[in-house]
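Visitor: Quick check, what structure comes out for this input:
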Amino acid sequence: MKPKILLTGAFGNVGQRTLKELLKREYQVTCFELKNENNQELKEKLLENGEFKTIWGNITDKNDVNKAIKGKDYIIHLAAIIPPLSESNPELAEKVNVEGTRNLVDAAKELPVSPRFILASSIAVFGPTMHLEPPVTLDYPLNPSNTYSNTKVKAEKIVRESGLSWLILRLSSVSVEEIQLDFDPILYEVPLEQRIEFVASRDCGIAFTNAISLNDINRTFSIGGGEGCQLTEREFLKGFFDAFGLPMLPDKAFKKPTGKDDWYNIDWIDTTESQKALNYQNETFEEYIERIKKKFRWRRLAIKMISPIVKYTLVRKSPYS
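Guide: Prediction:
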């Protein structure tokens, strides 16, 4: 019988791709998610990929967590408050990202047979590293620079000190899989010459799924797309905007760093060990762009027709233009 998996944050971007990969390999999956209209619709759509259970609840509620975790062999913990919400509501980020992780760990320790704990973290824990020689390796010192990265450092510590068998996967810049015109305000905060490592969300799903059968435990991995995904933010945005039928924004819309701390907390990373262990890198940035163009070819044509209006609106939203 296949192992029983608890997947938190199952209906998010990486969660959906992880769920699909788990179902493809016929794992017994229980999704633990907040109950809302959007998640209920996503659940019905995702059931087309195979059968899974859903427990509606909140990881900040210990009773919900105890109910969800019972009888599970593995926990893949993806649920988190991410930027920009983590920065505008730090109390919520602390409650979900730190205390939610603690609730899961505490519940796991009470089970007769302790499950393996696989935590999603972020390379943001290293802080800005543009003044250092790339790629970022695991022996770089932790230097969290915002609420989100601080909560991830705390969550990692909870997992490492839990006494459970664990793996921590620190994700780089993960792809989106749906057309979006209402862009995140963080868009403007990443300087155009920023080094950025892209990774396809589908490849993240493979990494988390492969972590289940990995014999090596109590390790931390950096998850990125590899050399074919190492870009500057300028290169990334030009490709990304083109994929969705939009023109590149002018330089004046983006932050211009004046010191080492003005750069964003992303960079190129060393994925040699993670790829060797988890064998997940399949899609380069160029391949992702071509796939998105094909997937949304009709909507892309429609967006192109209104692209001058969208560009004007996006430039107006920038605090720098």
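
Visitor: From now on I want contacts and neighbour counts done on CA atoms only, so please keep to that.
Guide: Fine.

Visitor: Leaving out sequence neighbours, find the closest residue to residue 204.
Guide: Of all residues not flanking residue 204 in the chain, residue 14 sits nearest, at 6.6 Å (C-alpha to C-alpha, 6 or more residues apart in numbering).

Visitor: Wait, a helix at the one you found?
Guide: Yes - with DSSP: H, G, I helix; E, B strand; the rest coil as the criterion, residue 14 is located in a helix.

Visitor: to compare against the first, here's another:
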Amino acid sequence: MMSAPVLITGAFGQVGKRVTELLLSRGHTVVATDLRTASVRATAEKLAEAPQPGTLRTTFADLLDRAAVEALVDEHRPGTIIHLAAMFSPQSYRNPQLARRINVGGTENLVRAGQTLPTAPLLLFASSAAVYGSRNPHRLPERITADTPVAPIDQYGEDKVLAEDVITRSGLPHAFLRLGGVLSPDTTAGINTDHLVLIRATPGDNRLHGVDARDVALAFANAVGRRDSINGKVLLIAGNDTYAHTHRDVEDSMFEAMGIGRLGPSASLPGDPGDDRGWAFTGWFDTTEAQALLDFQQHDWPETVTWIAAAQPRIVRALLRTTGPLLRPAIRTALALQRRIEHRGPYADPWSLIASRYGSQALARADGKTDA
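Guide: Model prediction:
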């Protein structure tokens, strides 16, 4: 008997397109939905043209349209819903009201639609390390586990906590896959001025547990057939121990992959060991249970770096390697000058910088609401 379709929201993004491809290669029927944009259409067309044993049904749906979501779910009757769609930080800091509607309200619409089906679908939710908020490694040296309390410090992390609560209260079978720092060639290609602010705000010695986007996709794809073993669980999705680095190490590795070379410790401010709010997410994850259940860690850190480097156009990489000895000191000088203009002190103090750039709306609120 043919298994029920898998519905994927955000199906053509960094993780979604890889989950979609994996499931199609395994013979699944995938109902892939996303917003209608030029890049989404191009990705959808590319996936549709590739010969696969599975069946791809592409739709374009707005999760804020409750009636459209209900119609989509009713038509396709998915056995599993992989919910990847979201408005991500730091773009979400610019419009937290819209982000709340998408990240929480959109999840509510999806849950309500799932509750109407005769057989409850398994809901696999892409959550985030942002739910854990600021992690001072001097006071919290242990790894994050599924039992670590959530304490979001920014609007995006708070959205994820609220969305998780919606799903928990729904009664639907579910699992939360809380993702570390997802890395792929898309990561460097998608960097904009907002991302640069977040990068500059993060302490250089902040812990960052990365994960290859291909391994994240594998975690979701493997979860589809493991409802009984993962139902109700929080699963921490990050790479093996080769991916546990500091922010400075990861950023320098990306710069090296691009051809610029490593900027070194002077390019970042450190975190304040005495200030628990003076750090960014993430910490390092204990992925033992997630790996045992989902068997997703297929790559090592050098493989991810090589993958990202290989995606750079050869001529661009050659040019950056040639100019790197001049670019690196210029970038360090520019960063130091920018810190001086912003009157930043000896420590990174990331959330003060974020709030000064985007307003206090970028930070989490104790009452879990945003201003109307």
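
Visitor: Can you give me the TM-score here?
Guide: Here the superposed chains carry a TM-score of 0.93, computed using TM-score structural alignment, normalised by the length of structure 1; 321 aligned residues with a C-alpha RMSD of 2.1 Å.

Visitor: hang on, the earlier thing: now do the residue nearest to residue 204 of structure 1: how many residues are near it, please.
Guide: Residues contacting residue 14 of structure 1 under the criterion other C-alpha atoms under 10 Å number 25.

Visitor: neighbours of the residue mapped onto residue 243 of structure 2 from structure 1, just the number please.
Guide: With TM-score structural alignment defining the correspondence, residue 243 of structure 2 maps onto residue 229 in structure 1. Here the neighbour count serves as a burial measure; for residue 229 of structure 1 (other C-alpha under 10 Å) it reads 23.

Visitor: Could I get the contacting residues of residue 229 of structure 1?
Guide: Contacts were defined as C-alpha atoms under 8 Å, 6 or more residues apart in numbering; by that measure residue 229 of structure 1 touches 197-199, 284-285.

Visitor: Which stretches in the stretch 1-150 of structure 2 count as helices?
Guide: All helices of the stretch 1-150 of structure 2, identified by DSSP state H, counting those that start in this stretch, fall at 16-25, 38-49, 66-76, 91-94, 96-100, 106-115.

Visitor: against structure 1, where does the fourth one fall?
Guide: Residues 85-88 of structure 1 are the counterpart of helix 91-94 of structure 2, counting by TM-score structural alignment.

Visitor: how big's the offset between that stretch and structure 2?
Guide: After superposition onto structure 2, the mean distance of stretch 85-88 of structure 1 to its aligned counterpart is 1.4 Å, using mean C-alpha distance after the TM-score superposition for structure 1.

Visitor: Buried residues in that stretch, which are they?
Guide: By neighbour count on 16 or more other C-alpha atoms under 10 Å, the buried set for stretch 85-88 of structure 1 is residue 86.

Visitor: What is the burial count for whatever residue of structure 1 lines up with residue 70 of structure 2?
Guide: Mapped onto structure 1 by TM-score structural alignment, residue 70 of structure 2 lines up with residue 66. Residue 66 of structure 1: 17 surrounding residues under other C-alpha under 10 Å.

Visitor: Just give the closest residue to residue 66 of structure 1, not the sequence neighbours.
Guide: Here the residue nearest residue 66 of structure 1, using C-alpha to C-alpha, 6+ apart, is residue 107, at 5.8 Å.

Visitor: and the residue nearest to residue 204 of structure 1, what does it touch?
Guide: Neighbouring residues of residue 14 of structure 1 by C-alpha under 8 Å, 6+ apart: 78, 201-202, 204-205.

Visitor: and the gap between it and residue 120 of structure 1?
Guide: Between residue 14 of structure 1 and residue 120 of structure 1 the distance, using C-alpha to C-alpha, to the nearest Å, works out to 10 Å.

Visitor: ok so, going back, next, the contact list for the residue nearest to residue 66 of structure 1, please.
Guide: Residue 107 of structure 1 touches 65-66, 69, counting by C-alpha under 8 Å, 6+ apart.

Visitor: What residue in structure 2 is paired with it?
Guide: Matched to structure 2 by TM-score structural alignment, residue 107 of structure 1 sits across from residue 113.

Visitor: go on, residue 213 of structure 1?
Guide: Using TM-score structural alignment to pair residues, one finds that residue 213 of structure 1 aligns to residue 225 in structure 2.

Visitor: re the thing from before, inside helices: which ones of the contacts of residue 229 of structure 1?
Guide: Secondary structure assignment (DSSP state H) places residue 285 from the contacts of residue 229 of structure 1 within helices.
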